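Chemist: quick one, what's the 3D model for this:
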Amino acid sequence: MNLSASSRIATPAPAIDLAERKIAYFSMEIALSKSLPTYSGGLGMLAGDTLRSAADTGVSMVVVSLVHRHGYFQQHLDGVGQQTESDVIWSPETTLPSVGQEIVVTMQNREVTVRAWRFDVVGVTGHIIPVFLLDTDVEGNDPWDRKLTDHLYGGDTYYRLCQETILGLGGVKLLHALGCKPEVSHMNEGHAALLTIGLLEERLNGAPLRDATEADAEAIRQQCVFTTHTPVPAGHDKFGLDQMVAVLGHDRASAIERFGCLHDGLMNMTYLALRFSRYVNGVAMQHGKVSQRMFPGYRVHAITNGVHAGTWLSQPFQALLDKEVPEWRHDNQYFRSVYGIAPAVIDATHALGKQRLIATVKHRTGVELDPKVLTLGFARRVATYKRASLLFRSPERLVEIAEKIGGLQILFAGKAHPADSAGKGLIRDVFTAAAKINNSKLRILYLENYDWDLGEQLTGGVDVWLNTPLRPYEASGTSGMKAALNGVPSLSVLDGWWIEGCAENITGWAIPDCDDEAAEASLLYYKIEHSVAPLYANKAAWAEVRRHCIAINGTFFNTHRQLGQYVSNAYFPQSASVAASDQVIVDDEVREGVLV
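Modeler: From the prediction side, this is the model:
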């Protein structure tokens, strides 16, 4: 979906009857196009893939996000792995059509004018999902307010609360000004939770929030769906009560407190979303259980994430499937039909993706990898719980394995948040380890500026996808799903999606659970040496594994299936009993492992 500025400007946005759209999807970040820096990582990619499937399958949806004029950031790595950042500045004025509607949000005891730009996600049948990107860089606004929609996840907590106010309150106001009053509002993570207050204000039609009753709150709850994406505490935004009052004003702050949306004396966006949602879900079966223990006062369902096959399948695989199983584009169940394609053909198709990746690595680093050598990929947002350095727990063992199996190539990539010093330290650790143990049989490279394009090449070109999170903090993970679509098995800790996707020696391998990290690393080495490498040496058997990955995991771990579950289970449940039973108190057995 990499659209040029000229093509966007030349064609006015087609008219859409927004009054007919039934679902509003709110997300702080969305990966809309390779050319737009409106996302940072997995959450934004998941949102973008969901919208692409919504467009492909004709879902009645509109979308709200922020414009992020300065993007997330461009990553720069020096010779020792020290990360620095620079803005990725773009101009919506020369890229996207204007919505032609301004609204006003009262916050910080003043009025902020908000406009919007429109990006259309177009499906395989021409169905359009309009995405409205809110923008405060409007003449007449306070100079500080004009920068509120510049940086994704930038600034301090005050800046973040202001951004989330624009997203939630501003998004509701914009949709209503455009004649769109959806039946369902979906909060993709807690950043958008203030939309519930916006809906409550709209319902009261100018009356103060102090007049809102429990019946009013329940009416809003029946409209809202909330997806929580992480058990990591940093992923649940919290703000001081003084900031809440300063940004939102006394009336809103009092309502938030009165309706029980504070937690541990703080304004907590997750609890605000929980309180006003009739359906809450985690993003994998295990994550649903973990979230239920975290939030025992609420019923938490689970809908496992997926990826958009049309985005993440390599071009060679797309060409192969268009020829052999053309129905895959509108119905991902047809991935099962790859069992009608010879394993050798699957293997040869993946080899084309590996060749492309090797060419990219040479262009970027000057290092030419060997296409015949087993190549592992590890690429994701750099955070301590993802444990990028677990593979180097016993570096001498890694060297021994590489020499024994005839060579090993390992490709790393990933950005650390600019304020995450620990994450930046992990990148340096990988550089340090690589410098010490790289030799003719072991090649370890860290590729700079992990983004959509590099992620596509890595998941489509490596031989094995490696994932080593600290359980139970991997809510889902989607990079391994992208790899599976391209016939790449995973070697992973049993957490997140991999609990559902791992069929040992068929779709990949599990790293067994251990209380001791050294023992876990030892088992990781054992699996590489005794399970992965011997199978890779058997070309016919490895080709079968590739086919299993696509047929088994590709068929399920896709956003066509995921979105279908949202529509039937969350947006429009067939039985009212689902909504009626959501807010419950779970029993003491479930309470015992609460992660707070």
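Chemist: contacts and neighbour counts: CA atoms only from here.
Modeler: Fine.
Chemist: confirm for me that residue 549 is in contact with residue 482.
Modeler: No: using C-alpha atoms under 8 Å, residue 549 is not in contact with residue 482; the gap is 10.3 Å.
Chemist: which neighbours do these two share?
Modeler: Common neighbours of residue 549 and residue 482, counting by C-alpha atoms under 8 Å, 6 or more residues apart in numbering, are absent.
Chemist: mind giving me the packing neighbours of the lengthiest strand in the chain?
Modeler: When the chain is parsed with DSSP state E, its longest strand is strand 110-122. Here strand 110-122 touches helix 42-57, strand 103-107, strand 128-135, going by 3 or more C-alpha pairs under 8 Å, 6 or more residues apart in numbering; DSSP states H and E.
Chemist: please give me the structure for this one as well, since I'd like to look at both together:
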Amino acid sequence: MSFSSRVPTEVLNSSTSIVAYFSMEIAVRPDMPTYSGGLGVLAGDTLRSASDLGLPLAAVTLAHRQGYFKQHLDADGNQTEEAQPWSPEALCAAEDATTVVMIEGRPVTIRAWRHDMKGVTGKIVPIYFLDTDVDQNDPADRILTDRLYGGDSNYRLRQEAVLGIGGAYILRALGYEPVVYHMNEGHAALLTVALLEQQLGERGLLSATEQDYRKVHERCVFTTHTPVPAGHDRFSMEQAYRILGDERSSLLERVGGVHEGLLNMTYVALRFSRFVNGVAMQHGKVSREMFPDYAIDAITNGVHAGTWTSQPFQGLFDKHLPRWRQDNVTLRYAIDIPEVEIEQAHSQAKQTLVDAVAQRTGVRLDTETFTMGFARRAATYKRADLLFTDPQRLIEMAHKFGGMQIIYSGKAHPADDPGKAKIKHVIELAKELNSDALRIVYLENYEWELGALLTGGVDVWLNTPKRPYEASGTSGMKAALNGVPSLSILDGWWIEGWIEGVTGWAIDDHDDETGESNSLYEHLEQVVLPLYYEQPQQWRRIMRSSIALNGSFFNTQRMIEQYVLNAYFPEKRVIGAPVESLEAVMSR
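Modeler: Here you go, the predicted model:
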């Protein structure tokens, strides 16, 4: 049953949306470079599932006219960046409504471009891209919506004012009256200030009372994504007063948005949200330790099944599970798909990946050789080089079992020199270790389409973050949809998705990298490679279990339903009722 049938008719027929979703980045489609990585991809997958399910929702983000960046890697592994300009005029519809926000003492006019995301049932989620490239704006303000995560902290705070304050006001100008505002990370926290301003009207922020705060509090939901303290946006109070103005900054101080002398966007969002969640069970625990004064729940991330399932597997699921796109839980019944058909679908996806590697690099990999994938944002804590702690042991394994192929990819933020050094190190090692038995390639410019090729075509997905810095991770979820098991550190989502030898394998926890790398080698040498090369029937069984057990759960359809029941409309939930009662819940 589609989600739209579970929503009251008067809501579906309304010209307004009931949920407003704010995110600094959203991966809408491959030719719109409006995202940098996991946060944006998650946001896009969330909206795709919302449209599939018919949830009345509108999304707000920034235009990012210059995109994130296109990555170039030279022969020595040095990263350089190139802008990725795109044209909202070509891919979106212009809205007539505008709004004006005072930023750094200047009026900044903000307009919006609308892009409609259509779901499998034809339902639409509108996405509004805010744009300050308007003639009447000061030149310094016209570029505020140019670059995703570009510029200094002054640029970032001004952007966050555009997103949060400007976004809340543009929705009102467009005629929306949301009952729920969902902040996807703290970048959008300033929308709470705008909601308070709208509520107070002519009274002004200085007149706000605890009752006024509570009214905003009842409308806001906040998802935090990072377990790293430095990952939470913080600004000096000098910046706050200069950029946001005296009245807004004074309010933020008064309500507890200042922590350790800095304006902290996470604390602003926490203060004004009635529901707060981390993005995996473990991340919820870590977040509660970081912010012990606040109640923090957990809703584990997912991925959009229809987007990240490779073409061969889409065809296979269409044949055996024809309603899988409308109802992702149906993937549970993949356990009944003949194993040989799963193997055939994966072989086709692997061939597509091998062909793409050859086209991009000139390196021709072998479709029969065990192939492992590692593709993540090139942050140091993700430890792309953990696999090479003992290179000689890796070489010996490759010779012993008849070959091993490893495909890497990932961008480092332009200002992240340690991350760039990790990329360079892996590429240097690849050149040093490459042989007939061990082939290592690093593919430049990791993005949407390359990510789909990798998660669909490798044999095992490798993930080696330093605990507990993996909030969730979603690449392994994409792999699972394609019958690709994970070999991973027990952090983020993998704590929930791991069943040893059934959905993949867990690298043992150790206090030192030597112990963890040794566990990684032992798993490869004693379990993974012998299974792949010597027990193909058992390998096929693991592939099938990965789809049925992980693909059916770690998707944004399930995630959205949890948001509806636990975060958006908890007052309508039937206590003790199973998730399947969502139709009854939403029609009450």
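Chemist: ok, average deviation of the longest strand of structure 1 from structure 2?
Modeler: Superposed on structure 2, strand 110-122 of structure 1 shows a mean distance of 0.5 Å to its aligned residues (mean C-alpha distance after the TM-score superposition for structure 1).
Chemist: so where in structure 2 does that strand end up aligned?
Modeler: For strand 110-122 of structure 1, the aligned range in structure 2 is residues 106-118, judged by TM-score structural alignment.
Chemist: now that stretch: buried residues?
Modeler: Under the neighbour-count criterion of 16 or more other C-alpha atoms under 10 Å, stretch 106-118 of structure 2 has 108-118 buried.
Chemist: quick one: which of the helices and strands packed on strand 110-122 of structure 1 is nearest residue 374 of structure 1?
Modeler: Closest approach to residue 374 of structure 1 among these is made by helix 42-57 (26.1 Å; C-alpha to C-alpha).
Chemist: now the angle between strand 110-122 and whichever helix or strand comes after the closest one, please.
Modeler: Heading C-terminal from helix 42-57 of structure 1, the first helix or strand you meet, by DSSP states H and E, is strand 61-66. Relative orientation of strand 61-66 of structure 1 versus strand 110-122 (axes from the mean of the first three to the mean of the last three C-alpha atoms, to 10 degrees): 130 degrees.
Chemist: mean shift between strand 61-66 of structure 1 and structure 2?
Modeler: By mean C-alpha distance after the TM-score superposition for structure 1, the fitted strand 61-66 of structure 1 averages 0.3 Å away from its aligned residues in structure 2.
Chemist: that strand versus helix 42-57: what angle between them?
Modeler: 150 degrees.
Chemist: which helix or strand lies directly C-terminal to strand 61-66 of structure 1?
Modeler: Downstream of strand 61-66 of structure 1, the next assigned helix or strand under DSSP H and E is strand 74-77.
Chemist: equivalent range in structure 2 for that next one?
Modeler: Against structure 2, strand 74-77 of structure 1 falls on residues 70-73 (TM-score structural alignment).
Chemist: centre of the chain to that stretch, how far?
Modeler: A distance of 21 Å separates the centroid of the chain from that of stretch 70-73 of structure 2, by C-alpha atoms, centre = their mean, to the nearest Å.
Chemist: mean per-residue distance, that stretch to structure 1?
Modeler: Using mean C-alpha distance after the TM-score superposition for structure 1, the mean distance for stretch 70-73 of structure 2 is 0.2 Å.
Chemist: rewinding a little: and the longest strand of structure 1, how far out from the chain middle?
Modeler: Strand 110-122 of structure 1 sits 22 Å away from the centroid of its parent chain (C-alpha atoms, centre = their mean).
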